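[1] quick one, structure for this:
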Amino acid sequence: MKKTTVIRALATSAFALITVMGLAACSTTAEPSEESGANMADVMFVQMMIPHHEGAIEMSDVLLSKTGVDPEVVALAEQIKAAQGPEIEQMKAWLDDWGMPQMDDGMDGMDGMGGMDGMSDEDMQALEDASGAEAGDLFLEQMIVHHAGAIDMAEEVLDDGQHPEVRELAENIIASQAAEIEQMRSMLDS
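    I've put the predicted structure just below:
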C-alpha cells in the first residue's frame, strides 16, 4: 500500500474520531439559533475547517520561506494562501454571527488535538528541514493528503449540514481542492 494511501486512511480515521469527540464536546454548548440557518454539522465543519485551513497556510509559509523551490510549486503555495485566508475570515465571521466558539476559544477538551489538520509534528518538521526540490516534492505530497482530508470534511457537511453558504463553501472546497490535487499529482509526475 502506498504511503499516501496509508496516510490518507489514517487522516480520515482521525477526522472521524475528532468529529465524534467534537460533537460530544459540543453537546453541552448552546446550539446555533434557528434564525442562523445553521445546524451543529455546519458549526462543526466550520470549527474544524478553520484550523485545517490554517494548517495549509502554515505549510505554504514554510515552503515560501525556502529558496531553490520550483516556481510552479511556489505559485501553488501562494494560490493556496490567497484562497484559504479569506475563507478562514468568512468562517470566523459565521461562528461569531451564530454565537458559536472557535475551536481554540471555549472548546474545552478540544485543545491540543494535534494532527487534526492532517499534519503531524513530524510531517511539519520534515517540511521545515527539507530544502530546494526536496521541499517542493514533500510539500506537494503532504498537501495532497491535506486537501484529501478537506474534501472528506466538505463531503460530510454536504450530507448533514443545512446552511446554504456553508454548503456553497463545501462545494467550492471540493471542486478547487480536487483540481489542485490533480495539479499536484501532475507536478510530482513531471
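[2] all contacts plus neighbour counts: C-alpha atoms, from now on.
    OK.
[3] can you give me the helices for the chain?
    Counting by DSSP state H, one finds helices in the chain at the ranges 3-26, 40-64, 71-98, 121-129, 132-160, 164-189.
[4] Ala14 versus Gly115, what's the distance?
    Per Cα to Cα, to the nearest Å, Gly115 is found 8 Å from Ala14.
[5] about what we covered before: closest to Asp104 out of the helices of the chain?
    Smallest distance to Asp104 across these (Cα to Cα): 9.0 Å, for helix 40-64.
[6] and the angle from that closest one to helix 121-129?
    Interaxial angle of helix 40-64 relative to helix 121-129 (axes from the mean of the first three to the mean of the last three Cα atoms, to 10 degrees): 30 degrees.
[7] so what does helix 40-64 touch, helix or strand wise?
    Contacts defined by 3 or more Cα pairs under 8 Å, 6 or more residues apart in numbering; DSSP states H and E place helix 40-64 against helix 3-26, helix 71-98, helix 121-129, helix 132-160.
[8] can you rerun that using 6 Å?
    If you count contacts as 3 or more Cα pairs under 6 Å, 6 or more residues apart in numbering; DSSP states H and E, helix 40-64 packs onto helix 71-98.
[9] which parts of the helix it packs on are buried?
    The neighbour-count check on helix 71-98 (16 or more other Cα atoms under 10 Å) flags 73-74, 76-78, 80-81, 84, 87-88, 90-92, 94-95, 98 as buried.
[10] please generate a structure for the following sequence too, so the two can be compared:
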Amino acid sequence: MKILRKPKTLLALLALVALTALVSACGGGGSSSESSTSSSGRTVDQAFVAEMIPHHELAVEMAEVAQKEGQHPQITQLANNIVESQSAEIEEMKAIAEEIGATAGAGGSGMEGMSEEGMEGMSEEGSGHEENTSQSEDAKVLGMSMDSMGMSMQMSSLEGAKPFDRTFIDMMVPHHQGAIRMADAEVEMGENSELKDLAKRIVAAQTKEIEEMNEWRED
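    Next up, the predicted model:
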C-alpha cells in the first residue's frame, strides 16, 4: 500500500511547484505598469503638474517685477513674454490636473522662495509640513531633489535689486533650468500626451530664453 501512495505524493508535489510558478509569473507581470507610479501612488503626470503650476506662478511673479523694474527693453520684452505664455500654460495645466486627479500646486503652493534647508526646518505640524512632504515626494517621483527644481530663490532679492537686469537674469536662468529638468522627466516618464506635448514646448521655449539671457549677461 505504501508503494501505491508514492505516485500520489509525487503528483501533489508537482502540482504545488506548478502553482507556485504560475503565481510568480502573474505577480511579476505587474511591475512594469508601476514604473511611473511612486510608492504613495503618485504618478509622474500628477507630480509634474502639481509642481510646474507653482513653478510657473513664481516665474510670472518674477516677470511682473521685471515689467516694472527692467532697465533694458530686451528684459521687459522677455518679462512680457513670460507673463503671457506661462499664464496661459498655468490655465492649461490646471485643466489637465483636474482631469487626472492631481491637486494643482499641492507640492509647491506657499513654498516659493524657500531653500530645501529652510523647508526642512519648518514645524512638522500644520499645512507647511504637509506641503513640504508633498513637494519632496513629487521631486522623488520626477527623479530630482527639491532644490534642483529651481524653486529656492528669494523674491526679496529681486525687488529693488541693483543692477536689476543682471539680478533678474541670475535668478531666472536657474529657475528655467529647473523647469527644463522637470519637463524632461515628464517627456521621458510621463503618460499623458497633453502634458508631454506641453513639456516639450517648455523645454524648447525656456532653452531659447536661457540662451538669450546668457548673451545679454555678457553684453
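[11] of all the buried residues of helix 71-98 of structure 1, which comes closest to Glu182 of structure 1?
    The nearest member of those to Glu182 of structure 1, counting by Cα to Cα, is Leu76 at 12.2 Å.
[12] map that closest one onto structure 2.
    Alignment note: Leu76 of structure 1 maps to Leu78 in structure 2; criterion TM-score structural alignment.
[13] do Glu180 of structure 1 as well
    Looks like Glu180 of structure 1 aligns to Glu209 there (TM-score structural alignment).
[14] distance to Asp105 of structure 1 added to the helices of structure 1, as JSON lines?
    Formatted as JSON lines, those follow (distance: least, Cα to Cα, whole Å):
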{"stretch": "helix 3-26", "distance to Asp105 of structure 1": "13"}
{"stretch": "helix 40-64", "distance to Asp105 of structure 1": "10"}
{"stretch": "helix 71-98", "distance to Asp105 of structure 1": "11"}
{"stretch": "helix 121-129", "distance to Asp105 of structure 1": "22"}
{"stretch": "helix 132-160", "distance to Asp105 of structure 1": "21"}
{"stretch": "helix 164-189", "distance to Asp105 of structure 1": "21"}
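[15] looking at these, which is nearest to Met107 of structure 1?
    Going by Cα to Cα, the one of the helices of structure 1 nearest Met107 of structure 1 is helix 3-26, 7.2 Å.
[16] chain center to that closest one: distance?
    12 Å (Cα atoms, centre = their mean, to the nearest Å).
[17] try stretch 64-72 of structure 1
    For stretch 64-72 of structure 1, the separation from the chain centroid amounts to 22 Å (computed by Cα atoms, centre = their mean).
[18] quick one: contacts for the match of Glu180 of structure 1?
    If you count contacts by Cα atoms under 6 Å, 6 or more residues apart in numbering, Glu209 of structure 2 has none.
[19] and the residue lying closest to Lys81 of structure 1 once chain neighbours are set aside, how many residues sit next to it?
    The shortest distance from Lys81 of structure 1 to any non-neighbouring residue, by Cα to Cα, 6 or more residues apart in numbering, is to Ile57 (5.3 Å). The local packing of Ile57 of structure 1 (other Cα atoms under 10 Å) involves 20 other residues.
[20] thought Ile57 of structure 1 was touching Ala82?
    No. Using Cα atoms under 6 Å, Ile57 of structure 1 makes no contact with Ala82, being 9.0 Å away.
[21] grab the nearest non-local neighbour of the aligned residue in structure 1 for Met182 of structure 2.
    Using TM-score structural alignment, the partner of Met182 of structure 2 in structure 1 is Met153. In this structure, Met153 of structure 1 finds its nearest non-sequential neighbour in Phe45, 6.9 Å apart by Cα to Cα, 6+ apart.
[22] measure the residue most central in space within structure 2 to Val17 of structure 2 for me?
    Geometric centre of structure 2, nearest residue: Phe48, 3.7 Å, by Cα atoms, centre = their mean. Separation of Phe48 of structure 2 from Val17 of structure 2 (Cα to Cα) stands at 44 Å.
[23] ok, Lys140 of structure 2 next?
    39 Å.
[24] of these two, who's got more company?
    With neighbours defined as other Cα under 10 Å, Lys140 of structure 2 and Val17 compare such that Lys140 has more, 15 against 11.
[25] helix or strand: which one has the more buried one?
    Applying DSSP states H and E as the criterion places Lys140 of structure 2 in helix 127-141.
[26] buried stuff in that helix?
    By 16+ other Cα under 10 Å, the buried positions in helix 127-141 of structure 2 come out as 128-129, 131-139, 141.
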